[in-house]
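Participant: Sequence first, predicted model second:
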Amino acid sequence: MATLVEIVPYDRDWPRLFVEIEKNLRELFGCRVFAIDHVGSTSIPGMPAKPLIDIDITLCGLSDVPAASRALIRSGYQPRGNRYDDDVWAFMLHESGPKQRVYLCPPENETHKRRLVFRNYLRAHEDAAMAYASLKQQLAKQFPYDGDRYTAEKSRFIDEIVNRARAV
């Protein structure tokens, strides 16, 4: 069954919820974690977003992925596979409030680096953030039950922002 692409107004609780989730994840993984980053639209102040917290967990090494995956699954996260074909492993937690999408990333992973570049650029450039918010809302209306198409249609904008940020 197709799921509605739901975009909600920015929630000022998202940063606080991330901090709580991060604490729990650090306890779960211990010394396997190099960094935990709040990524995605909920990490950008004022940005309307899907009501789920996106989190990148950079592990100390690629060899930590199997044990970290098992720990997430034991904690109720559902595995979603290697989404970007670059050793980034996705997991979803639906039962929590809000929902969580966690990505396990090896060190120096390009997908993770791009997410941070994009997030940081939108945090620093309100005009780009407003354009992205408008695009997301337009695409959610255009593809209300096609999350894959919604995501794919954002790719060109994201690529342009990442390229612009890296050119500076």
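Facilitator: Perfect, thanks for sending it. Numbers count the residues shown, from 1 in each chain.

Participant: For the rest of this, base every contact and every neighbour count on C-alpha atoms.
Facilitator: Will do.

Participant: wait, doesn't Cys105 sit right on Ile55?
Facilitator: No: counting by C-alpha atoms under 8 Å, Cys105 does not reach Ile55; the two are 10.2 Å apart.

Participant: between these two, which one's more packed in?
Facilitator: Per other C-alpha atoms under 10 Å, whichever of Cys105 and Ile55 has more neighbours is Cys105, with 28 against 23.

Participant: Look up how far Trp14 lies from that one.
Facilitator: To Trp14, Cys105 is 22 Å away according to C-alpha to C-alpha, to the nearest Å.

Participant: With Tyr121 instead?
Facilitator: Separation of Tyr121 from Trp14 (C-alpha to C-alpha) stands at 19 Å.

Participant: what does Pro106 give?
Facilitator: Distance of Pro106 to Trp14, given as C-alpha to C-alpha: 25 Å.

Participant: do Phe29 as well
Facilitator: Per C-alpha to C-alpha, Phe29 is found 22 Å from Trp14.

Participant: which residues are in contact with the top helix by length along the chain?
Facilitator: Ordering each helix of the chain by length in residues (DSSP state H) puts helix 147-167 first. Helix 147-167 has contacts (C-alpha atoms under 8 Å, 6 or more residues apart in numbering) with 3-5, 114, 117-118, 121, 128, 132, 135-136, 139-140, 143.

Participant: which of the residues you listed are buried?
Facilitator: Buried members of these, counted by 16 or more other C-alpha atoms under 10 Å: Val5, Arg114, Val117, Phe118, Tyr121, Tyr132, Lys136, Leu139, Ala140, Phe143.

Participant: quick one: which of those sit in helices?
Facilitator: Checked against DSSP H, the buried ones among the contacts of helix 147-167 include these in helices: Arg114, Val117, Phe118, Tyr121, Tyr132, Lys136, Leu139, Ala140.

Participant: Mutual contacts of Cys105 and Ile55, please.
Facilitator: Residues touching both Cys105 and Ile55 (C-alpha under 8 Å, 6+ apart): there are none.

Participant: center of this structure - which residue?
Facilitator: Nearest to the mean C-alpha position of the chain, by C-alpha atoms, centre = their mean, lies Asp54 at 3.2 Å.

Participant: Tell me which helix or strand that one sits in.
Facilitator: strand 52-59 (DSSP states H and E).

Participant: Pasting the second one now:
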Amino acid sequence: MNAISIVRPDETWPAQFEKTAQAVRVILGDLAQRIDHIGSTSVPGLPAKDILDMQVTVAAESELDDVVERMVAETWDFRPGAKRDHPVPGLPEDEHHWIKRLVVEPMYRRRVNLHIRVAGRANQRYALLFRDYLRSHPDTAQAYGEFKRRAAALPFDNIGDYADLKDPVCDLIYLPAEEWATRTGWTV
């Protein structure tokens, strides 16, 4: 069984993201439309696994594998089993909205999950809106953090089981985030 460790928030996570994002930008150049800090380490005060989640946004689906090739050439590891995100109730069911690629940091470097998604697709927007909603709603972030701590204490055969448990909880947070985005005029 894999042990999942949720740690206290680290105020240096944003600076660690910036340093890593600069290195990724050098590798990808204009292929990356944007590079964003996403996931729990991007939300101040939120406990998290000590792994930076980052999102590279590309213009077209055909560029997903180009990013993977460039990152692998720089010793990042491609995770072929993570080629799509789970569809979210109420969002487009078309599989193209959920396609992604995932690479992880080179061995012995700062732990990073680099999610590569297409601009304008539901999964690309989801990651950004989820982050911004939690940043704007610290009580929700605190409740989510408590869920993560409790979930991490459960026995899992692999990290994917932990992620599968979290998905519907994230969706429960995301659905009111959509309403918040409409009310506040939030955009990607």
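Facilitator: That came through, no problem. Keep in mind that what you see is a predicted model, and the values were worked out from it rather than measured.

Participant: Quick check: TM-score for this pair?
Facilitator: Overlay of the two chains. TM-score (TM-score structural alignment, normalised by the length of the first structure): 0.92; 167 aligned residues with a C-alpha RMSD of 1.6 Å.

Participant: related to what we said a few turns ago, is it possible to get TSV of the contacts of helix 147-167 of the first structure that adds distance to Asp159 of the first structure?
Facilitator: Converted to TSV, those look like this (distance: C-alpha to C-alpha, whole Å):
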residue	distance to Asp159 of the first structure
Thr3	26
Leu4	25
Val5	21
Arg114	9
Val117	11
Phe118	9
Tyr121	12
Ala128	13
Tyr132	12
Leu135	14
Lys136	15
Leu139	17
Ala140	19
Phe143	20
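
Participant: Out of those residues, which is nearest to Ser75 of the first structure?
Facilitator: Lowest distance from Ser75 of the first structure to those (C-alpha to C-alpha) belongs to Thr3, with 23.7 Å.

Participant: I figured the closest one hits Tyr145, correct?
Facilitator: Yes: between Thr3 of the first structure and Tyr145 there is a contact under C-alpha under 8 Å: 5.5 Å.

Participant: Just put the ones in helices among the buried ones among the contacts of helix 147-167 of the first structure in JSON lines and tack on distance to Arg80 of the first structure.
Facilitator: Shown next, in JSON lines, are these (distance: C-alpha to C-alpha, whole Å):
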{"residue": "Arg114", "distance to Arg80 of the first structure": "20"}
{"residue": "Val117", "distance to Arg80 of the first structure": "24"}
{"residue": "Phe118", "distance to Arg80 of the first structure": "23"}
{"residue": "Tyr121", "distance to Arg80 of the first structure": "28"}
{"residue": "Tyr132", "distance to Arg80 of the first structure": "26"}
{"residue": "Lys136", "distance to Arg80 of the first structure": "23"}
{"residue": "Leu139", "distance to Arg80 of the first structure": "23"}
{"residue": "Ala140", "distance to Arg80 of the first structure": "22"}
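
Participant: farthest pair in those residues?
Facilitator: Farthest pair in those (C-alpha to C-alpha) is Val117 and Ala140. Separation: 23.7 Å.

Participant: Now do the contacts for the residue nearest to Pro79 of the first structure when sequence neighbours are not counted.
Facilitator: Excluding its sequence neighbours, the residue lying closest to Pro79 of the first structure (C-alpha to C-alpha, 6 or more residues apart in numbering) is Phe91, at 4.5 Å. Applying C-alpha under 8 Å, 6+ apart, we find Phe91 of the first structure in contact with Leu72, Tyr77, Gln78, Pro79, Arg80, Gly81, Arg101, Val102, Tyr103.

Participant: run the last query once more with 6 Å
Facilitator: Contacts for Phe91 of the first structure (C-alpha atoms under 6 Å, 6 or more residues apart in numbering) come out as Tyr77, Gln78, Pro79, Arg80, Arg101, Val102.

Participant: The fifth one -> the second structure?
Facilitator: Under the alignment (TM-score structural alignment), Arg101 of the first structure maps onto Asn113 of the second structure.

Participant: Correct me if wrong, but its match is in a strand.
Facilitator: Yes: counting by DSSP: H, G, I helix; E, B strand; the rest coil, Asn113 of the second structure is part of a strand.

Participant: Distance of it relative to Val56 of the second structure?
Facilitator: Counting by C-alpha to C-alpha, the gap between Asn113 of the second structure and Val56 of the second structure amounts to 11 Å.

Participant: circling back to that earlier point, what residues in the second structure pair up with the longest helix of the first structure?
Facilitator: The alignment of helix 147-167 of the first structure onto the second structure (TM-score structural alignment) covers residues 159-179.

Participant: Any buried residues in that stretch, and which?
Facilitator: Residues of stretch 159-179 of the second structure classed as buried: Tyr162, Asp171, Ile173, Tyr174, Leu175, Ala177, Glu178 (neighbour count, 16+ other C-alpha under 10 Å).

Participant: With distance to Pro9 of the second structure added, can I get those in a markdown table?
Facilitator: A markdown table is the format used below for those (distance: C-alpha to C-alpha, whole Å):
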| residue | distance to Pro9 of the second structure |
| --- | --- |
| Tyr162 | 19 |
| Asp171 | 22 |
| Ile173 | 20 |
| Tyr174 | 21 |
| Leu175 | 25 |
| Ala177 | 22 |
| Glu178 | 26 |
